[in-house]
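Asks: A predicted structure for the sequence below; I have some questions about it.
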Amino acid sequence: MSPALDERQRIRAAMDRILSGRPEHSNGALTIVALAVEAGVPRNALTQRHTDLKNEFYEKVRARGATPDSEQRLRKQVRQLKELRAADAEEIAKLKADVEALVGALHQTTVENGRLRHQLADRASVVRALPAQAPFRQ
């Protein structure tokens, strides 16, 4: 499918409409997708054939002091991911501390168990009968 002859002109006109806040065919977002819809061209026309117009659009958006919607979304996502990473790092540190405490407790009980086994082995194996107790009555 070959591009239409007036594709570049339609993209420029769409760019002007979006940047002036008068979109006719799109939601007016400062994105390549909205620009493509506004111009009536496929998105890949901007991402593959007319990359210069795509770059020009983003330059004009930045020159106005605005940040493209896609960049705002990505920045928000990066911020959220950094927060999640920090929370994960904190949880990992706590889990490592718990593991160290559990390993210490396991070592202590293993040593104590060995000591008790040794004490039992050293004793003479004498079985003693306990005195019988009367049954409990209320």
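Replies: Cool, the structure landed.
Asks: contacts and neighbour counts: CA atoms only from here.
Replies: Will do.
Asks: which residues touch stretch 83-90?
Replies: Stretch 83-90 has contacts (CA atoms under 8 Å, 6 or more residues apart in numbering) with no other residue.
Asks: do the same with stretch 58-71
Replies: By CA under 8 Å, 6+ apart, stretch 58-71 touches Leu19, Ala29, Leu30, Thr31.
Asks: ok, these vs Asn113, which is closest?
Replies: Asn113 lies nearest to Thr31 out of the contacts of stretch 58-71, by CA to CA, at 68.5 Å.
Asks: Not counting its own residues, what contacts the host helix or strand of Leu35?
Replies: Per DSSP states H and E: Leu35 is located in helix 32-39. Residues from elsewhere that reach helix 32-39 (CA under 8 Å, 6+ apart): 7, 10-11, 13-15, 18, 23-29, 42-43, 45-46, 54.
Asks: The same query, at a cut-off of 6 Å, please.
Replies: With contact meaning CA atoms under 6 Å, 6 or more residues apart in numbering, helix 32-39 is reached by Arg10, Ile11, Ala14, His25, Ser26, Pro42, Arg43.
Asks: And the buried ones among the residues you listed, selectable in ChimeraX?
Replies: Buried residues among those (16 or more other CA atoms under 10 Å), as a ChimeraX selection:
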select :10,11,14,25,26,43
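Asks: ok, and here's another one to check against it:
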Amino acid sequence: MSPALDERGRIRAAMDRILTGNPERSNGALTIVALALEADVPRNALTQRHLDLKNEFYEKVRARGQTPDSEVRLRKRIVKLKELRANDTKELTQLRADVQGLMEALTTLALENQQLREQLALPAANVVPFPGLRPSPHRQ
């Protein structure tokens, strides 16, 4: 489908309406989607055919001291992702410390268990098995 002859003119007029706060067809957001809707052109008209007008729109937005809505959304998303990454790093650090503590406890228990088994093997063992418990097949 070929672009309409007046497409560039409609885009420029839509740009002016949005930047002056008088949108007729869109919500007036400082986005290419709103600009395309306001100009009554497909979005790809700005992203493929008229890149110069898209860039001009963003330049005018910045020249007015405003930030395009898409950039505002991306900046918010970046902040959120940084928070999530910091939380993940904190949790990972805690999990690593927990693993280290558990490994130390396991080693201690294994050593104590070995010592108790050795004491049971002595002829005059002062360790008595609990009544009703069967000896482990490993001690036979």
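Replies: Okay, I see it. Because the structure is predicted, anything quoted here is derived from the model rather than measured.
Asks: what does stretch 114-127 of structure 1 contact?
Replies: Under CA under 6 Å, 6+ apart, the answer for stretch 114-127 of structure 1 is an empty list.
Asks: go again using 10 Å as the cut-off
Replies: Under the contact criterion CA atoms under 10 Å, 6 or more residues apart in numbering, stretch 114-127 of structure 1 has outside partners Gln108, Thr109, Thr110, Val111, Glu112, Asn113.
Asks: The helix or strand hosting the first one against structure 2, how far on average?
Replies: The reference is to Gln108 of structure 1. In the assignment (DSSP H and E), Gln108 of structure 1 maps to helix 69-122. Compared with structure 2 after fitting, helix 69-122 of structure 1 has a mean deviation of 0.6 Å; criterion: mean CA distance after the TM-score superposition for structure 1.
Asks: That helix aligns to what range in structure 2?
Replies: Counting by TM-score structural alignment, helix 69-122 of structure 1 falls onto residues 69-122 of structure 2.
Asks: Show me how far the matching stretch is from its chain's centre.
Replies: Computed by CA atoms, centre = their mean, to the nearest Å, the chain-centroid distance of stretch 69-122 of structure 2 equals 21 Å.
Asks: Just put the contacts of helix 32-39 of structure 1 in a markdown table and tack on distance to Val99 of structure 1 and secondary structure.
Replies: Shown next, in a markdown table, are those (distance: CA to CA, whole Å; DSSP: H, G, I helix; E, B strand; the rest coil):
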| residue | distance to Val99 of structure 1 | secondary structure |
| --- | --- | --- |
| Arg10 | 64 | helix |
| Ile11 | 60 | helix |
| Ala14 | 60 | helix |
| His25 | 59 | coil |
| Ser26 | 56 | coil |
| Pro42 | 55 | coil |
| Arg43 | 52 | helix |
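Asks: so how far is stretch 20-35 of structure 1 off the chain centroid?
Replies: Worked out by CA atoms, centre = their mean, stretch 20-35 of structure 1 lies 29 Å from the chain centre.
Asks: Endpoints of that stretch, how far apart?
Replies: 13 Å (CA to CA, to the nearest Å).
Asks: buried residues in it?
Replies: Result for stretch 20-35 of structure 1 [16+ other CA under 10 Å]: buried residues Pro23, His25, Ser26, Asn27, Gly28, Ala29, Leu30, Thr31, Ile32, Val33, Ala34, Leu35.
Asks: Switch those residues over to a markdown table; also include distance to Arg73 of structure 1.
Replies: Formatted as a markdown table, those follow (distance: CA to CA, whole Å):
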| residue | distance to Arg73 of structure 1 |
| --- | --- |
| Pro23 | 21 |
| His25 | 22 |
| Ser26 | 19 |
| Asn27 | 16 |
| Gly28 | 16 |
| Ala29 | 12 |
| Leu30 | 12 |
| Thr31 | 11 |
| Ile32 | 14 |
| Val33 | 14 |
| Ala34 | 15 |
| Leu35 | 17 |
